[in-house]
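>>> prediction below, plus the sequence it came from.
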Amino acid sequence: MSALKLAIVGGGSTYTPELIDGFARLRDTLPIGELVLVDPAADRLELIGGLARRIFAKQGHGAVVRTTTEVAAGVADADAVLLQLRVGGQAARDRDETWPLECGCVGQETTGAGGLAKALRTVPVVLDIAEHVRRANPDAWIVDFTNPVGIVTRALQEAGHKAVGLCNVAIGFQRRFAKHLGVDPELVRLDHVGLNHLTWERGVTLLDAPGAAGGREVLPELLAGFGQEIADDIRLPRRVVERLGVVPSYYLRYFYQHDAVVEELKAKGSRAAEVAEIERRLLEMYADPALDTKPELLAERGGAFYSEAAVQLIAALLGTGGGSSVQVVNARNDGVLPFLPDDAVIEVPAEVDAAGVRPLPQRPLEPLYAGLVAAVTGYEHLALDAALRGGRDRVFDALLAHPLVGQIELADRLTDRLLAHNREHLAWA
């Protein structure tokens, strides 16, 4: 196969060098001939583009790196387009993480009221970008990293785009479990199920060889030997993890310990402020013409292992990865979880190849988890409706349906604050 052309929309992100490093290291799996970074921030593009060229050169990668502020020009003839944008930047994130706390609700960029605000700002922009992709190359795959991944991916799929969502929670668990077991990560297969940022590891299988059938269930062994480390990692009490016998994602603490997290966030301040300072320091580093590797500080920015997950997924979709592979993705439900609508987007292992993405069958989801999954799916449906059609009433409905809100007076107050802080990004407000 000839070398591929990839485009990254949001390529001016300080996180982009993590992707570049993965593309350079794994070039045999994903042979890129041209990489286009697309971003409206021309000054950041210049810094990121320069560093990307130096990273590729240092690792002997021959890809051409181009930059542009124009989406149509950037995605033209691309085989795959990666979306990693943040409408409103870190300032909007800081607001998302602050005003919900005024109402006693968790302030977080993908969960609760803050997550809804991000969805409302993001969905229209992503759909506009996707139309450029469709006009340029209707066969191109769109891989969405942009949060909230489940809602954004559902918007893309309902608009008829070839889209799949990707999150780093699953690959993060795979890598950490492999480290505990002292094995190669490719020997660890997860029974990962739920929605984006609302998932549980119900099993961990240790394979005899990468991609092999069968294997040995080792989750009880992991919980017995490394229960405290796992509990600390997801910031939940060890006794709860042991009682459940599963490993919830970190994001479940917003549901399982909501009130305690609210108090913690009030005392600590927003994560956005921390990230903004990290970004300032990273941009200073990126400006150094001698820098030709991703700096260690980038690990504090978040998104560990995204580059490896992205390479695996894109290589499978474009047929450069040596056939089909099983990967955890955000994909259309289509009866996999029968208590959800077919058009819901779920996060489960799927068989991925050049023919597309096919979620694997799942055993019944236990009521303790299924109820929460169903409720959040209902919220996501209403959130997407609000993002597509606008209107205060639709915003209110989505908040009222969210398990972390669910009260009339609270939904009213949150709706007013959401609109007040986001009018500049909402054409209908």
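Done, it's in. Numbering: from 1, shown residues only.

>>> drop to CA atoms for contacts and neighbour counts, all remaining ones
Will do.

>>> thought L291 was touching L282?
No. Counting by C-alpha atoms under 8 Å, L291 does not reach L282; the two are 11.2 Å apart.

>>> mind listing the strands for the stretch 151-300 of the chain?
163-165, 188-195, 198-206, 216-217, 247-248 (DSSP state E, counting those that start in this stretch).

>>> and those, which is most packed in?
Stretch with highest mean neighbour count among those: strand 163-165 (a mean of 28; mean count of other C-alpha atoms under 10 Å).

>>> what are the ranges of the helices in the stretch 51-200 of the chain?
71-75, 89-96, 112-136, 149-158, 169-181 (DSSP state H, counting those that start in this stretch).

>>> can you lay out the ones you listed as JSON lines showing distance to L26 and mean neighbour count?
Converted to JSON lines, these look like this (distance: least, C-alpha to C-alpha, whole Å; neighbours: other C-alpha atoms under 10 Å):
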{"stretch": "helix 71-75", "distance to L26": "22", "mean neighbour count": "22"}
{"stretch": "helix 89-96", "distance to L26": "30", "mean neighbour count": "20"}
{"stretch": "helix 112-136", "distance to L26": "25", "mean neighbour count": "22"}
{"stretch": "helix 149-158", "distance to L26": "25", "mean neighbour count": "25"}
{"stretch": "helix 169-181", "distance to L26": "16", "mean neighbour count": "19"}
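
>>> next, the one to line up against it:
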Amino acid sequence: MEERKTIKIATIGGGSSYTPELVEGFIKRYNELPLRELWLVDVEEGKDKLEIVGNLAKRMFQKAGLPVEVHLTLDRRAALKDADFVTTQFRVGLLDARIKDESIPLKYGVLGQETNGPGGLFKGLRTIPVILDIVKEMEELCPEAWLVNFTNPAGMVTEAVLRYSNFRKVVGLCNVPIGMEMGIAKLMNVDHSRVRIDFAGLNHMVYGLDVYVDGESVKEQVIEMLTNPDNTSFVKNVQGQGWEPEFIRSLNALTCPYHNYYYKMPEMVKKTIEAAEKEGTRAEVVKQLENDLFELYKDPNLNIKPPQLEKRGGAYYSDAAVRLISSIYNDKRDIQPVNTINNGAIASIPSDSAVEVSCLITKDGPKPIVIGDIPVAARGLVQQIKSFERIACEAAVEGNYDKAVLALTINPLVASDFLAKKIVDEMLEAHKAYLPQFFKEPVTTK
């Protein structure tokens, strides 16, 4: 029997507190995914964290008795050279940038959130030029590799790669759909392997159009259970207040936790402002959580993923990420929800746009399952967010101030050109160091 090729994986943003979650996934699936080398890459600002989390990764593989070489580097090109898969989980500007993303909008009575509204726009503006640089390097150094992007805003980042590069081996990934699956499994008191949801929409704007247990639809039963406010949130960092029974029954689809920001905007703005005044923004809470986690990671006796990591909000990341990589590598042809090119799967979204949809996962990547369309009640909101993402990508690539204002005006969490301009002005200045495309010197002619 021919021995299978072992693989090299490069993780950009390797100094992230999420890395032990990823390593745990590689350990659990080692029998089906023969990892040879894991390259953890970071930037100079993240060097100390890279050393800490990288050494924990080495201890985890050692405890598991697996011959995986862990390389720690600030040299992205060395990490990418001949990689089979590249995963991205980086944050341009680190958590200090996220704090600004969340706190500045609140001053204007607008939701401050990492991937939605102004925060999502500015995270995209900072991230898109970097991801496009990474893709260029991949085309040169590992053209056959798959890019598995976990960096938020995952949908917008995937859109930018599809629209502004010739690179097509990109999949955007989020832990929200798998979190919804896990939540439904818990509600139904069944194992996760027995649950499947037909997902369609966009990243952080995805709907469950049907839900199955052992292949039988249980959607009506689940929706009735979701009229109980204790059953409606499956992500630790997005806690809603429960849906009105009339709303969730009429919508006739499963919502994701991020829908709270759109269908409960006044309540969520109020709640977010109150939480920020009481304990700081979510980013400030996460920063303290990360400090505590890295203190744990420093312990030379620690050789497992600590349970405290779940408070960080990245639960099931390893299940989602490593499951996807293994399915591509092994041509499993199983069904998973990912961000990929639409190709007609959702009728009301352009075929060349990125969508989050259930796909058949093959050695040639995700093949979207054609679902026809999303319910008319949800369609307008999804199209509005896709318009926002498209214009935001244009603004990021061109360094176009006017389009940044337009994108934020389109976004339903702002919906005011006056507010959009004020917020963009302040956030551009706050993030100036990471947005060089907006501060180019004017060309002068004699």
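Done, it's in. Please read all numbers here as calculations on a predicted model, not as lab measurements.

>>> mind checking the TM-score on these two?
A TM-score of 0.95 describes the superposed chains when it is computed by TM-score structural alignment, normalised by the length of the first structure; 420 aligned residues with a C-alpha RMSD of 1.4 Å.

>>> coming back round to it: would you turn the strands of the stretch 151-300 of the first structure into JSON lines with distance to A178 of the first structure?
Shown next, in JSON lines, are those (distance: least, C-alpha to C-alpha, whole Å):
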{"stretch": "strand 163-165", "distance to A178 of the first structure": "24"}
{"stretch": "strand 188-195", "distance to A178 of the first structure": "6"}
{"stretch": "strand 198-206", "distance to A178 of the first structure": "9"}
{"stretch": "strand 216-217", "distance to A178 of the first structure": "13"}
{"stretch": "strand 247-248", "distance to A178 of the first structure": "15"}
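
>>> so for L291 and L282 of the first structure, which residue has more residues nearby?
Neighbour count, other C-alpha atoms under 10 Å: between L291 of the first structure and L282, L282 has more, with 19 against 14.

>>> the equivalent of L251 of the second structure over in the first structure: how many residues sit nearby?
Aligned by TM-score structural alignment, L251 of the second structure pairs with L244 of the first structure. As a burial measure, L244 of the first structure scores 12 neighbours (other C-alpha under 10 Å).

>>> could you do the one 5 residues further on as well?
Burial measure for S249 of the first structure: 22 neighbouring residues, criterion other C-alpha under 10 Å.

>>> and what of W39 of the second structure?
Neighbours around W39 of the second structure, by other C-alpha under 10 Å: 23.

>>> which SS class is it?
strand (DSSP: H, G, I helix; E, B strand; the rest coil).

>>> what residues are up against it?
Each residue near W39 of the second structure by C-alpha atoms under 8 Å, 6 or more residues apart in numbering is listed here: K8, I9, A10, T11, G14, V70, H71, L72, T73, A79.

>>> that one -> the first structure?
Superposed on the first structure with TM-score structural alignment, W39 of the second structure falls opposite V36.

>>> also E102 of the second structure?
Under TM-score structural alignment, E102 of the second structure pairs with E97 in the first structure.

>>> distance check, its match against G303 of the first structure.
Note on E97 of the first structure: its distance to G303 of the first structure, by C-alpha to C-alpha, to the nearest Å, is 18 Å.

>>> what about the two, which has more around it?
Between E97 of the first structure and G303, E97 has the larger neighbour count (other C-alpha under 10 Å), namely 27 against 17.

>>> nearest spatial neighbour of that one, chain-adjacent residues omitted?
Nearest residue to E97 of the first structure, sequence neighbours excluded (C-alpha to C-alpha, 6 or more residues apart in numbering): G107, at 3.9 Å.

>>> before we move on, back to that, quick one, which of the helices of the stretch 51-200 of the first structure gets closest to K268 of the first structure.
Comparison of those against K268 of the first structure by C-alpha to C-alpha identifies helix 89-96 as nearest, at 12.9 Å.
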